[in-house]
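Student: following is a predicted model, sequence given first.
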Amino acid sequence: MAFQDGGSIGYGSDDSLQDLADRSSPILKQSKIFDNRGIHLEKIQFYGFDMDYTLCEYISPEFDILAFNLAKEFLVSSFSYPQEILKLEYNPEFPCRGLWFDKEHGNLLKVDQFGRILMCCHGFRLLEGEELRKLYPHKIQRKEEKRIYIMNTLFNIAETHLLASIVHYMDNREDAMVTTEGWLLGSEKKLKTFKQMFEDVRGSIDYLHDEKLLKQKTVENLEKYIKKDERLIGVLTRIRESGRKTFLLTNSDWWYTNHIMTFLLQNNSNEKESWLDYFDLTIVDACKPTFFNKGTNFKMVDTCTGEKVDLNSKPVHERPVVYSGGDHHTVSNLLGADGPDVMYCGDHLHADVVKCRKLSEWRTLLIVPELEYEMSVGLEQGELMNQLQNLERICGQVEPEDQDGFRRRIKDGVKKMDRSFAKTGSIFRAGTRLSYFGSNVLAWADLYTGSVCNLYSYSLQHRFIGTQILLPHELQ
């Protein structure tokens, strides 16, 4: 069922909510939850939530610009990059999530699930044709761990742009000679490889997170960097009032988690004494995806000092217990869950969804904050998508000597569609072909949506049917 925006429906029993279903308005497309596989919410008794980019949605591009600028400053101060680096500016129209960085050639790649290259950028320059084939025979790059780094999360957006910016800057330096490995710099012609540059940028990003610099800057100006959604309290309240349980499972530490969740869930009109009261179980320092495999040491957190203490330690206060680490078996046992009755909501495709589905029985709801924008652009480009599909169908039916013209038209159409999303295109596809990210969403996420607060629009009795997939011979 759907709730009207700004409506005043209270949080009654599931039966009373279901009675209202026939009188409610259709769910707006941007508030929909999309189903790859069937899930009956009536059977879900435990709802787990990640924090960063799930319960806590960062405001873009402000948050991305903050990370971009902090990383630039660290490159200059700690890795001796030239001061000109500080002049690099963040352009929110360039990056998309899910690109691969090739450390050997310094390129950003968008590939499909088999490693076929859909788009390649060297800095801000698009590589095509023979130039592309020279670097990647057959236009294929496999997922080699030593060579490829996948920009899985929204935290990687600033990093994606910074890598492209530095490659572009270095390529255009007057004292730099571009080589197949990187650049020969200065009069001494000292080699700086693409791999070394990547490791410098990666080290800068890690520093921002490990030393909490990015988090500290965020906490200093929460209103600027974090979006508040009034539906969030409603989502958590309705789940718990139905008799189901909620838990918070985040990789963030207690200090940062407490600041963020206090900002999101506590206000002057709030009846709860603490944001912890919205959850039956709270786990920080989860170390996903390791959490879904061997896990880490399971401890309690002293919420006054932030220190981790043994489980048999006597609490020094009466606040709800907060845990650190552990694994999915431990959490399931603490909740009294069987496995398939748990649904975990998170934004990290690899750590929150793929590993969760591979290594546990929990069901998954993937949060894709870019989804509303992607849908709006997709709607505008719907006719172009139909044209591309028709062109590809016709191209496959004509004689080989007649295909060149169709292929050029398809190529031009794909470029036009990609540019309507971002300079690097859509996160889900290039033209009619699914990206690596899009393929994994389809393969692993049971459900996906643009905001975890979209749960507010659905009854806890709702049945998601799942996408009916037919093989080509079944379509005849």
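Tutor: Perfect, thanks for sending it.
Student: okay, CA-based contacts and neighbour counts for the rest of this
Tutor: Will do.
Student: got the buried residues for stretch 359-378?
Tutor: By 16 or more other CA atoms under 10 Å, the buried positions in stretch 359-378 come out as 362-372, 374, 378.
Student: okay if I get these as TSV plus secondary structure and distance to Lys294?
Tutor: Putting the buried residues of stretch 359-378 into TSV (DSSP: H, G, I helix; E, B strand; the rest coil; distance: CA to CA, whole Å) gives the following:
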residue	secondary structure	distance to Lys294
Trp362	coil	16
Arg363	strand	19
Thr364	strand	20
Leu365	strand	23
Leu366	strand	23
Ile367	strand	25
Val368	coil	27
Pro369	coil	29
Glu370	coil	32
Leu371	helix	32
Glu372	helix	36
Glu374	helix	36
Gly378	helix	41
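Student: between these, which is nearest Leu163?
Tutor: Glu370 (21.0 Å; CA to CA).
Student: against Leu366, how distant is Leu379?
Tutor: Separation of Leu379 from Leu366 (CA to CA, to the nearest Å): 22 Å.
Student: and if you look at Gln387?
Tutor: Between Gln387 and Leu366 the computed distance is 30 Å (CA to CA).
Student: take this one as well and set it beside the first:
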Amino acid sequence: MQYLIGKHWRDIFDVVIVQARKPKFFTDKNRPFRIYDLNHQNHVWDKVRKLEKGQVYTEGTVRQLQDMTGWKGGSVLYFGDHPYTDLADASLMHGWRTGAIIKELTSEIQTLNTSQFKWHVNWLQVLQQLIEQYQESEGEHSRKLIREWIAERDQLRKDTKHVFNEQFGSLFRTYHNPTYFSRRLFRFADVYTSNVTNFLRFSPKHTFYARRGALPHEYRSWFV
């Protein structure tokens, strides 16, 4: 931290905790906080009754943190880079708002924004609608055309998957469906981004709203 920010890095944090040893920090009940003496490079074994700015604390539990600071429930936005070890307990057991840091998002978004990928995805949707609409058409010419559409659709499905990674495709989607990782991410994270510094573009008062997605049995928006 001193290398990244400078020797006064502790001044920008209200509380500094090291060696929290997640997930024990969220599950254990009897691990007290200890002050870490930076000058002597050892622990101070006096009982910690409050968390003070400028001090460095080791271990402890989330229960003690909440009791000493009053940071509870939806008033906390907690960031981590692993849906299970970082976010699951904080979200499910303590009601914290959670943010996931997913570095792979950078390359995924770059791919999503290419003209070729956008064209493939949109044409794939058009092909599927054509197949659904005309699949029962009679006549050899019609059946041949539908077979060609299906073959083209199958190839586009492979292309839009393998463009992310030739072995397993996108981290977030497999063909039309979210991956298992995506479903777990959406379960445990309220927001996700590639880097926490992306939030510097927004005011602390900014509210993020979840995007409504249409279920298969629902109608789509009249305006989109």
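Tutor: Received, thanks. Predicted model, so just to flag it, every value in this text is computed and none were measured.
Student: got a TM-score for the two of them?
Tutor: Overlay of the two chains. TM-score (TM-score structural alignment, normalised by the length of structure 2): 0.77; 204 aligned residues with a CA RMSD of 2.8 Å.
Student: one step back: any chance of the buried residues of stretch 359-378 of structure 1 in a markdown table, plus distance to Lys110 of structure 1?
Tutor: Shown next, in a markdown table, are the buried residues of stretch 359-378 of structure 1 (distance: CA to CA, whole Å):
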| residue | distance to Lys110 of structure 1 |
| --- | --- |
| Trp362 | 30 |
| Arg363 | 28 |
| Thr364 | 25 |
| Leu365 | 24 |
| Leu366 | 21 |
| Ile367 | 21 |
| Val368 | 18 |
| Pro369 | 19 |
| Glu370 | 17 |
| Leu371 | 18 |
| Glu372 | 21 |
| Glu374 | 16 |
| Gly378 | 18 |
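Student: all strands for structure 2, in order.
Tutor: 16-18, 33-37, 42-44, 56-59, 77-80, 97-101, 173-174, 177-178, 191-193 (DSSP state E).
Student: of all those, which one is nearest Trp119 of structure 2?
Tutor: Taking those one by one with CA to CA, strand 173-174 is closest: 17.6 Å.
Student: mean deviation, the closest one versus structure 1?
Tutor: Compared with structure 1 after fitting, strand 173-174 of structure 2 has a mean deviation of 1.8 Å; criterion: mean CA distance after the TM-score superposition for structure 1.
Student: counterpart of that strand in structure 1, which residues?
Tutor: Mapped onto structure 1 using TM-score structural alignment, strand 173-174 of structure 2 spans residues 429-430.
Student: again with stretch 188-206 of structure 2
Tutor: Counting by TM-score structural alignment, stretch 188-206 of structure 2 corresponds to residues 444-462.
Student: right, and Gly346 of structure 1 touches Glu57 too?
Tutor: No: using CA atoms under 8 Å, Gly346 of structure 1 is not in contact with Glu57; the gap is 11.3 Å.
Student: show me which of these two is the more surrounded one.
Tutor: Neighbours were counted for Gly346 of structure 1 and for Glu57 using other CA atoms under 10 Å; Gly346 has more, 28 against 18.
Student: what's the match for the more buried one in structure 2?
Tutor: Structural alignment (TM-score structural alignment) places Gly346 of structure 1 against Gly80 in structure 2.
Student: before we move on, the earlier item: most neighbours per residue, which of the strands of structure 2?
Tutor: With neighbours defined as mean count of other CA atoms under 10 Å, the strands of structure 2 peak in mean count at strand 97-101, which reaches a mean of 22.
Student: which bit of structure 1 covers that one?
Tutor: Here strand 97-101 of structure 2 aligns to structure 1 at residues 363-367, judged by TM-score structural alignment.
Student: the matching stretch against structure 2, how far on average?
Tutor: Counting by mean CA distance after the TM-score superposition for structure 1, stretch 363-367 of structure 1 comes out at 1.2 Å.
Student: what about the helices in structure 2?
Tutor: With DSSP state H as the criterion, structure 2 has helices at 2-5, 24-27, 62-69, 89-92, 105-112, 115-134, 140-162, 180-188.
Student: same list, the ones you listed, but as JSON lines with distance to Phe199 of structure 2 please.
Tutor: Putting these into JSON lines (distance: least, CA to CA, whole Å) gives the following:
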{"stretch": "helix 2-5", "distance to Phe199 of structure 2": "18"}
{"stretch": "helix 24-27", "distance to Phe199 of structure 2": "25"}
{"stretch": "helix 62-69", "distance to Phe199 of structure 2": "24"}
{"stretch": "helix 89-92", "distance to Phe199 of structure 2": "20"}
{"stretch": "helix 105-112", "distance to Phe199 of structure 2": "15"}
{"stretch": "helix 115-134", "distance to Phe199 of structure 2": "26"}
{"stretch": "helix 140-162", "distance to Phe199 of structure 2": "29"}
{"stretch": "helix 180-188", "distance to Phe199 of structure 2": "19"}
